[in-house]
Structure formats: structure tokens, C-alpha cells
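Student: this one's structure only:
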């Protein structure tokens, strides 16, 4: 996982968005961290905002939450499925991996379960 600044898209206030790159086996997925920072305060090596003021602590805490959440989703997918891709981790973080059940799908499953019970 890598945090970096999208310097080619500065905002009107001079800040730039912080981006997240998730890489698994050479394949990567990039998304916004939904945070912006002054590029002069960004430490490329540590991938954190420089300083100990409340501004730096607040942004760094959110980045830590992203790291924990992405790591937890990676572990969960690996233990559940045995393999992980950057796309799967990204979908899990964003909540896209949750199966969407429609009424027709639930009704079909109900009928299939009931059909198994017929004749017993």
C-alpha cells in the first residue's frame, strides 16, 4: 500500500489530493483517500504529513485508519478465498463486495430450498 499526492490536480486552496495505491502481485488499484494536504508538508518517504500539530495528527490518523482497514480486508479475503487481488481488496474497502440480493433472487433461493424438502 502506498500513499502519494496527485500533484497534477491541485485544488483552489493550493492543497492536493492524497491517493492510495493498493498493489497485489504486480496489479494495482488506485483511489482517493478523500483527503487533501499542502504539498510542502508532505513527507514522501514516510507517506505522512510533517509536523505534530493537530492538522498533521488528524490527517495521519485517517491515513492509519485506511492502512488498518485495507490490511484487515486483505487478511479477510485471503482467509476466506485463499487468494487476493488488488481489485478485490479495493471493492471490499468500498463495500462493493457485499452481495446484493434482489427479491427475485431471494424468492428463487427459497423455492430451491423448499424443493429439497419436498418428499421427505
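Tutor: Yep, it's here. All figures in this text were calculated on a predicted structure; none of them were measured in a lab.
Student: all contacts plus neighbour counts: C-alpha atoms, from now on.
Tutor: Fine.
Student: what about the most centrally placed residue in the chain, distance to residue 81?
Tutor: In the chain, the residue lying closest to the centroid (Cα atoms, centre = their mean) is residue 93, at 3.5 Å. Between residue 93 and residue 81 the distance is 16 Å, computed by Cα to Cα, to the nearest Å.
Student: Only the buried residues of the biggest helix by length in the chain, if you could.
Tutor: Taking DSSP state H as the criterion, the chain has its longest helix at helix 54-81. Buried residues in helix 54-81, counting neighbours by 16 or more other Cα atoms under 10 Å, are found at 56, 59-60, 63, 66-67, 70, 73-74, 77.
Student: same thing with stretch 88-107?
Tutor: For stretch 88-107, a neighbour-count test (16+ other Cα under 10 Å) marks 88-90, 92-93 as buried.
Student: Please state the offset of it from the chain centre?
Tutor: On the basis of Cα atoms, centre = their mean, to the nearest Å, stretch 88-107 sits 15 Å off its chain's mean C-alpha point.
Student: next, the one to line up against it:
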């Protein structure tokens, strides 16, 4: 889903401010909701360009400050891009948290799938056959293609798997991949084929 995202650098004066450098803050806004945080730097008000959100000074310290702010801007936009790429919820808070490295260690669909396949490959000959491993490699490819086809995403948070997701994946296998009933079951993780609406959370542990 498209979001209205913006980033602003501005000077935040204290109530009792009289003179001297002022702290530079960042304001992240998404769909009208915003969060603010300090940039860790300051600037003299007379050298601050409010339109550009940068120092207007010509000396080396101003150039260094602007380069620092450029780097922060890049990292904020990259946090936004990563959230969008993985089809995660994009809010001012989620962008801030990803920028700060606070997004947590959520499992992703493709990440879990790849880890499952890695372990399965090790057990070929003792617990699994080469045919089974090949089937899961094909199933992984279908999952990757489906996320791109449906969500234009390289991966997704595993917590987003629900009835709608599984129904859409089943439709994809039937309509795009032209799988028959056996093919649909073969290329879906085991527990998908037998779950009812009260069992969708089991899908999040499908490879455990």
C-alpha cells in the first residue's frame, strides 16, 4: 500500500533559548502521523537554511554537518525502502525503529523456508530423499514468485500469513502455475492443506 512519507530536518529551540547553536531534529511523517528525534548535531540559527534543511555556511564544519545530515537522510529512506520491500507495515514509528535497529527479530516467510530447506538438504539419505529436497526447492521458488506476483515483495513477515494469504497462494498455484489438485498440495507446506480457520497460526510454525 502506498504511503505519504516525508522527512524534515529542523532546529528545535528550547523555551529559554537566547543564543548559540540549536539542536537539529528529524521529523518523520507518514500519512499525517509523525515522530521526532534528535540528529545528534546542532547549528547556529543564522547559518540554517529552513527550506533545504541544511547549513548554509561555506566553511568546512558546515560541509561536514551537511554530509552527516545527507547520510542520515539516506538511512531513513533506506529504512522506508526495506519496510516497503518486505511488505511490512510502514509508519513513522516503524521507520524510526528500523533506522535505530529496534525492529526486532521477526521471522519471514522466505527466511524460514530457506532455513527449512537447508536443514532438509543435510538429512538427505537419512531422513529425506533427493526427490523430497527437489520438491521443496521448487516449492520455495513458487513462494518467492508468488510474493512478487501478489505483493511485489521479496519477502514478508511470517505473522502476515492468514486465511487470505493462503487462499491467494492456492489461487496462484491453480491459475498461474497451472497446478492440479495434487500439484497444489505438493507445492504447499504440509500443514496448509488441512488447516481450518482456527489453525492458521500453525502455518507460522510449519517448518518447526
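Tutor: Structure's in. What do you need? These numbers were taken from a predicted model, which means no experiment stands behind them.
Student: returning to what we had before: from the buried residues of stretch 88-107 of structure 1, which land in helices?
Tutor: Taking DSSP H, the ones among the buried residues of stretch 88-107 of structure 1 that sit in helices are 88-90, 92-93.
Student: Now check residue 139 of structure 2 against structure 1: what is it aligned to?
Tutor: Matched to structure 1 by TM-score structural alignment, residue 139 of structure 2 sits unpaired.
Student: related to what we said a few turns ago, between the ones in helices among the buried residues of stretch 88-107 of structure 1, which sits nearest residue 31 of structure 1?
Tutor: Relative to residue 31 of structure 1, the closest of these is residue 90; by Cα to Cα it sits at 8.3 Å.
Student: just checking, what residue in structure 2 corresponds to the closest one?
Tutor: Aligned counterpart of residue 90 of structure 1 in structure 2: residue 96 (TM-score structural alignment).
Student: which strand is the longest one in structure 2?
Tutor: Taking DSSP state E as the criterion, structure 2 has its longest strand at strand 33-43.
Student: how far apart are that strand and its match in structure 1?
Tutor: Its aligned residues in structure 1 lie a mean 0.4 Å from strand 33-43 of structure 2 after superposition (mean Cα distance after the TM-score superposition for structure 1).
Student: ranges for the strands of structure 2?
Tutor: Under DSSP E, structure 2 gives strands at 5-12, 22-30, 33-43, 48-49, 54-55.
Student: Which positions in structure 1 sit opposite the second one in the alignment?
Tutor: Think strand 22-30 of structure 2. On the basis of TM-score structural alignment, strand 22-30 of structure 2 is assigned to residues 16-24 in structure 1.
Student: can you pull the contacts of the counterpart of residue 53 of structure 1 in structure 2?
Tutor: Matched to structure 2 by TM-score structural alignment, residue 53 of structure 1 sits across from residue 59. Shown in contact with residue 59 of structure 2 (Cα atoms under 8 Å, 6 or more residues apart in numbering): no residues.
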